[in-house]
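1. I'll drop the sequence and a predicted model, then ask my questions.
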Amino acid sequence: MKRKVFYFVLLLLNLGITHISFAQKKTVLSHYHLWNTAIGDVQLHNKFYFNSELHLRFTSQCEGFQQYLFIPGIKYAHSKGLSIAAGFTYFKNFPHGKSPLPIALSENTLWQEVTLSNKVKQYSFFHRLRFEERFTQRLVISETGNTGTDGRIYNNRFRYRCLVNRPIALKEKVYVMAFNELWINIPGGTTNLSLNQNLFYLGSYYQFNKGLKLGVGLMHQYLNRGNELAESNCMLSLLCLYKIESRK
């Protein structure tokens, strides 16, 4: 009972904080993108897994990269309802959209996370709590107007994702999946407590076997870019989920 109450409180936190920054008066830009994601686990030994994510994100016309991310990590599956992980993210953001960066900027991030899961009838819930230590390239503009980078800016960020899925057809081969994720800036460095971004996803996937799932969905991103500017972006998302277990 206590565990169910805890999960319910997490869900309310996610839904409640989502709109903190939405009411502020800002200029809101809109973009449309294509996001491709591959996420997988490779079993190393017993409950230890090498986890990796690869994100290739393209501009609305698929003329070039919007962003790409590589996220390796090590995960320990303590039980069916609890896993912990730690890893590294390399992220590069390219000039794109209606208010583009003058040059491409990269970010190196260390992260630690806990994932809790539970099941209610046919619904499977996953709650991921992640803490990040971010090292983002500092953009500088010279007196002559030239742009470049000078070192890195350090900030922290907290993320909470609530994901739910359930089978809907073909003898539990086809699933519907939805998630909402909050990204919250932690005070310190150059940031104050604020909503960095919010992601909402709705889609479905086909489970070919225990180790491979392919899915497609739509995603909405609210991205807070300061006191006066924000983005409201829509993406088509293509997803590959895989799991490779060692043979016993």
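-> Arrived safely, thanks for sending.

2. Please count neighbours and contacts with C-alpha atoms only from this point.
-> Noted.

3. distance between stretch 7-27 and the chain's centre?
-> Relative to its parent chain, stretch 7-27 has a centroid offset of 16 Å by C-alpha atoms, centre = their mean, to the nearest Å.

4. Quick one: end-to-end distance for it.
-> Taking C-alpha to C-alpha, to the nearest Å, the first and last residues of stretch 7-27 lie 35 Å apart.

5. For the residue of the chain positioned farthest from its centre, which three-state class applies?
-> Within the chain, the residue lying farthest from the chain centre (C-alpha atoms, centre = their mean) is residue 144, at 37.5 Å. State at residue 144, reduced to three classes by DSSP: H, G, I helix; E, B strand; the rest coil: coil.

6. got the contact list for it?
-> By C-alpha atoms under 8 Å, 6 or more residues apart in numbering, residue 144 lies in contact with nothing.

7. what's the neighbour count on residue 148?
-> Residue 148 has 15 neighbouring residues, counting by other C-alpha atoms under 10 Å.

8. SS state for it?
-> Quick answer, by three-state DSSP: residue 148 is strand.

9. so it touches residue 139, yeah?
-> Yes: here residue 148 reaches residue 139: they are 6.0 Å apart, a contact under C-alpha atoms under 8 Å.

10. In addition, the following structure is provided for comparison:
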Amino acid sequence: MKSIFKYVLVLVPLISFAQEDIKSYSAWNSLIVDYMISPKFYVENELHFRRTNFFSDWQQFIARPSIHYKVTKGVKIGGGYSYIKNYRETIDFQENNVWEEVVLSSVYGKSSVKHRFRMEHRFIETVLQDNTGGFSIGDTEFSNRFRYRLSWTIPLVTVTEDKKLKLAVFDEVWLLTEKGIVPRSLNQNWFYVGLSYPLIKGGSLGIGYMNDHGPIGNSNHRSNHILQTTFKYRIK
């Protein structure tokens, strides 16, 4: 377990920074709301408002409703739908995908660890360029993508019995599987470190730094440096 955390905390960000060729700076803001249907079932909706050039321009808008079931204390399964609007200087395009996931969680002392395995089935609009340099939307293409996220949280400061400032770290690998399920290539890697604090009953605010790193072509790499804020609220 210690070797895993050393990889997440040290090796991944070092690789990302060492290989960045094209830099960008963004501000991503998220709202995540859960509603408990029963002790086992809950529904969730995520809204993501992503800006690039820090706050200047739109990068993405995502709406992601889903349903989840707690199989045991440490095992959860779920599935959902994502609507994604991608903003570009040339022409905006959309993606619709459906996905399923398995989440394994465990506790080690005061810290908690989660492993999330998610498979996405993506329907993406293609962008076409004509002879005059104009752009238009073409056919919709289908592909699959596999995502694995390793998360770690630990309380740092106890303000009251039910209010604790927590450190949160995760690394997520995105693998393209094309039309099958076998990984073919690396799509991107996310590394995040931040703090979370319960502002109100059932609601917490997280803020931190995330690096979105990935290949471009055969040799270049992009690196997006992101200020990320997330407000989570659970309705029981």
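-> Happy to help now that I have it. This is a predicted model, so every value here is computed, not measured.

11. Which parts of the second structure are helices?
-> Taking DSSP state H as the criterion, the second structure contains helices spanning 2-6, 12-18.

12. As CSV, the ones you listed with distance to residue 110 of the second structure and mean neighbour count would be great.
-> CSV is the format used below for those (distance: least, C-alpha to C-alpha, whole Å; neighbours: other C-alpha atoms under 10 Å):
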stretch, distance to residue 110 of the second structure, mean neighbour count
helix 2-6, 15, 10
helix 12-18, 24, 15
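
13. quick one: which of these is nearest residue 155 of the second structure?
-> Evaluated over those, closeness to residue 155 of the second structure peaks at helix 2-6, with 16.3 Å, by C-alpha to C-alpha.

14. elements contacting that closest one?
-> Applying 3 or more C-alpha pairs under 8 Å, 6 or more residues apart in numbering; DSSP states H and E, one finds that helix 2-6 of the second structure makes contact with no other helix or strand.

15. residues in the first structure aligned with stretch 110-124 of the second structure?
-> Stretch 110-124 of the second structure corresponds to residues 122-136 in the first structure, going by TM-score structural alignment.

16. What residues of the matching stretch count as buried?
-> For stretch 122-136 of the first structure, burial by neighbour count (16 or more other C-alpha atoms under 10 Å) applies to 125-136.

17. can you put those residues in TSV and add distance to residue 221 of the first structure?
-> As requested, these are arranged in TSV below (distance: C-alpha to C-alpha, whole Å):
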residue	distance to residue 221 of the first structure
125	21
126	20
127	19
128	18
129	19
130	18
131	20
132	19
133	22
134	20
135	22
136	21
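
18. Just the ones in strands from those, please.
-> The strands, defined by DSSP state E, take in 125-136 from those.

19. ok, which pair from those is furthest apart?
-> 125 and 136, at 32.4 Å, using C-alpha to C-alpha across those.

20. Adding distance to residue 107 of the second structure, write the helices of the second structure out as TSV.
-> Below are the helices of the second structure laid out as TSV (distance: least, C-alpha to C-alpha, whole Å):
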stretch	distance to residue 107 of the second structure
helix 2-6	14
helix 12-18	23
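
21. Would you mind saying which of those lies nearest residue 39 of the second structure?
-> Among the helices of the second structure, helix 2-6 comes nearest to residue 39 of the second structure, with 31.5 Å by C-alpha to C-alpha.

22. Aligned counterpart of residue 146 of the first structure in the second structure, please.
-> Using TM-score structural alignment, the equivalent of residue 146 of the first structure in the second structure is residue 134.

23. now stretch 173-181 of the first structure: which residue numbers in the second structure?
-> Counting by TM-score structural alignment, stretch 173-181 of the first structure falls onto residues 164-172 of the second structure.

24. can you list contacts of the matching stretch?
-> Contacts with stretch 164-172 of the second structure, where a contact means C-alpha under 8 Å, 6+ apart, come from 8-9, 12, 147-159, 189-198.

25. Return the subset of those lying in strands.
-> Per DSSP E, these map to strands at 147-159, 189-198.

26. Any chance of a PyMOL selection covering the buried ones in those residues?
-> Typed into PyMOL, the line below selects the buried ones among these, using 16+ other C-alpha under 10 Å:
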select buried, resi 147+148+149+150+151+152+153+154+155+189+190+191+192+193+194+195+196+197+198
